[in-house]
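A.B. asks: Mind looking at a prediction? Sequence and model below.
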Amino acid sequence: MEERLKNSTHDLGKSSPRVNWQVWWRLLRPHTLTAGFVPVLVGTMLALPYGELDLSVFAAMMVASLLIQSATNMFNEYYDFKRGLDTAESVGIGGAIVREGISARTVLNLAISFFGIAVLLGIYICMNSSWWIGLIGALSMAVGYYYTGGPYPIAYTPFGELAAGLFMGLILILISFFIQSGTVTAESILVSVPVSILVGGILMANNIRDLTGDKEKGRKTLAILLGHKKAVLFLAGMFIVSYLWIIGLVLAGYASSWLLLVFISLPKAMKAYKLFVGKTKAVQMVPAMKATAQMHTIFGFLLSVGLLFNYLF
């Protein structure tokens, strides 16, 4: 099968008419990019009271984060193809390799190139903050690669949500906060928690959708261990804890009541949950997965607005 695909593949410079910008855009899996830009925005808004923002560092951090998230998606596409997990009928993949005829090597090289650019941006960020950021950034990139790469992919274990929430939530927010403020505070850590939970929620939604197929392929994700109904309830619990956490921060005096703006996103969370209930086929759950990612985006944006308003008023 792989040999037949190789004979019909095209590199970047030899694309067929079908291979247009939409193919490359889908390869990025844009619904997941919220995990790249929301934490950077939240961390930067947290740093507002600590002095004037360095916009060039902010821009470098934002682009580097999006490149790492995109590269992680490409590594996912590449290694799932190499292991025979992706087919033309697979739901939720970019499909550049199995549907559009892009060579697997091109996808891999593009992912490596994105990592390379992110490293260069990381050097600039370190020059304007601390070289310790480089070590943490390298660790985050390694997690992105080993999510589906290497002999023991994180994606095959129950720890995918934890890894995503930790490195694309908490750590990313704290890096974004530190490079602007030069410190890490209790407030920055506590405010990072609900965003981290919701980053994990994006992955949980993805794994719920892919539960049947992943189980057949030998994966042991958290969704598989819980089963469909309990996994959907677990996702709902992640939503609930995120909202309650904000209430707790406000009541405890760690955050301004402006952060309660996040509750405007509650209808989207309820919609995501309802779209999962009673569904059995992967294609039926695509809208629920997208709603989960949208909920993370709206929640994170409103949280950032709340932090901005707290600073301004």
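C.D. replies: Received it, and whenever you're ready, just let me know what you need.

A.B. asks: rest of the way, CA atoms for contacts and neighbours
C.D. replies: Fine.

A.B. asks: In which helix or strand does the residue most central in space within the chain reside?
C.D. replies: Most central in the chain under Cα atoms, centre = their mean is A35, positioned 3.3 Å from the mean C-alpha point. Secondary structure from DSSP states H and E places A35 in helix 34-46.

A.B. asks: how much space between the residue nearest to the centre of the chain and R29?
C.D. replies: From A35 across to R29, the span is 11 Å (Cα to Cα, to the nearest Å).

A.B. asks: Please apply the same query to M74.
C.D. replies: 9 Å.

A.B. asks: Comparison target, given below:
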Amino acid sequence: MDSITSIKNELNEKSGFQIWWRLLRPHTLTASVIPVFVGTMFALTGHEINLLLFLAMLLASILIQAATNMFNEYYDFVRGLDNEQSVGIGGTIVRDGISPITVLGMAFTFFGVAILLGVYICIASSWWIAAIGLICMLFGYLYTGGPLPIAYTPFGELFSGFFMGTVIIGISYYIQTATLTSTVIWLSIPIAIFIGAIMMSNNIRDLDGDKENGRKTVAILLGRKNAVRFLAAMFMSAYFLTAIYIVAGVLPVWSVLAFLSIIKATDVIKKFRGKTKPLEMMPAMAATGKTNTLYGLLLGVSLLASYLF
């Protein structure tokens, strides 16, 4: 059995449609779905919402996230960071033989469709959204593209949390209400932290390989043990803020439901402890995405419940 077949078996990678599905890196798409859902539910608590605008925003956000993942796949391959043994990537180029140009072309196509959806959103709301959307797409590209990729610096978690969390929540709220309040910005912070945590867990898993290739991520600067502790602190700060918002009456009492996701957050830390190999840390990485999903869904449901009851 050759090395490519062996790693594909270990990762349970299948051929056919699964190749293109993996290219999207579906476990990361929670970072695009949850902010739109939460931002829209915030809007619903005080306004009627436009379902078509919600769906357009949701699809555009998913496309931008998927395109960002494809740029990551392409540029990490071009720079020699990925090989057939790399864990956590789609593997479409290094293991499935898909042309790098095909991957790059799909990324730009996804951006193009997102722009068309953005035009509809702007027509229905404000053309200021176009400028903000283009900035988000630019930083999505610059995350791994450009002369100094953000992913190679200590600011990956900060940028991903801000743009995919705070900015997307703000846009999702604004297109439904034609206004933006400081409350929405404050309430977006826990989601931004959870999205940053997805990037953090990814960097913990890839720490050794990233270090060899000259990256300077937070995980590398802290070291693996301290990085896991920092990840735990991120989780705790998000829950602490949620508790403050509930006590202050900014979030409804229903939002205590979001604390059920602590079970999954705790599971993330347990799965990271004592692990040093990327393949061993894949369950922890997946659990981080699930923590964001569970927290965001429960928070959104709590806002919906406060509207209904």
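C.D. replies: Right, received. Where do you want to start? Remember, predicted model here, so these are calculated numbers, not experimental data.

A.B. asks: ok, back up a step: alignment lookup: the residue nearest to the centre of the first structure to the second structure.
C.D. replies: In the second structure, A35 of the first structure lines up with A31, judged by TM-score structural alignment.

A.B. asks: Also N7 of the first structure?
C.D. replies: Checking TM-score structural alignment: N7 of the first structure goes with nothing.

A.B. asks: Give the aligned range of the helix or strand where L233 of the first structure lies in the second structure.
C.D. replies: Using DSSP H and E, L233 of the first structure maps to helix 228-251. Mapped onto the second structure using TM-score structural alignment, helix 228-251 of the first structure covers residues 224-247.

A.B. asks: List the buried residues of that stretch.
C.D. replies: Neighbour-count burial for stretch 224-247 of the second structure flags 224, 227-228, 230-232, 234-239, 242-243, 245 (criterion: 16 or more other Cα atoms under 10 Å).

A.B. asks: Tell me, how many residues neighbour the closest residue to K225 of the second structure other than its chain neighbours?
C.D. replies: Of all residues not flanking K225 of the second structure in the chain, R273 sits nearest, at 7.8 Å (Cα to Cα, 6 or more residues apart in numbering). Neighbour count for R273 of the second structure, taken as other Cα atoms under 10 Å: 14.

A.B. asks: how about R273 of the second structure, what's its match in the first structure?
C.D. replies: Match for R273 of the second structure (TM-score structural alignment): V277.

A.B. asks: That match contacts V232, correct?
C.D. replies: Yes: with contact defined as Cα atoms under 8 Å, V277 of the first structure counts as touching V232 (7.3 Å).

A.B. asks: Report the separation between the closest residue to M289 of the first structure other than its chain neighbours and G84 of the first structure.
C.D. replies: Sequence neighbours aside, A205 is the residue nearest to M289 of the first structure in space, at 5.2 Å (criterion: Cα to Cα, 6+ apart). Going from A205 of the first structure to G84 of the first structure by Cα to Cα gives 22 Å.

A.B. asks: Of the two, which one has the most company?
C.D. replies: Neighbour totals were compared for A205 of the first structure and G84, and A205 leads with 27 against 11 (other Cα under 10 Å).

A.B. asks: on average, how far is whichever helix or strand the more buried one is part of from the matching bit in the second structure?
C.D. replies: Using DSSP H and E, A205 of the first structure falls within helix 186-209. For helix 186-209 of the first structure, the mean deviation from the second structure after alignment is 0.6 Å (mean Cα distance after the TM-score superposition for the first structure).

A.B. asks: Alignment lookup: V107 of the first structure to the second structure.
C.D. replies: Checking TM-score structural alignment: V107 of the first structure goes with V103.

A.B. asks: L162 of the first structure now?
C.D. replies: Match for L162 of the first structure (TM-score structural alignment): L158.
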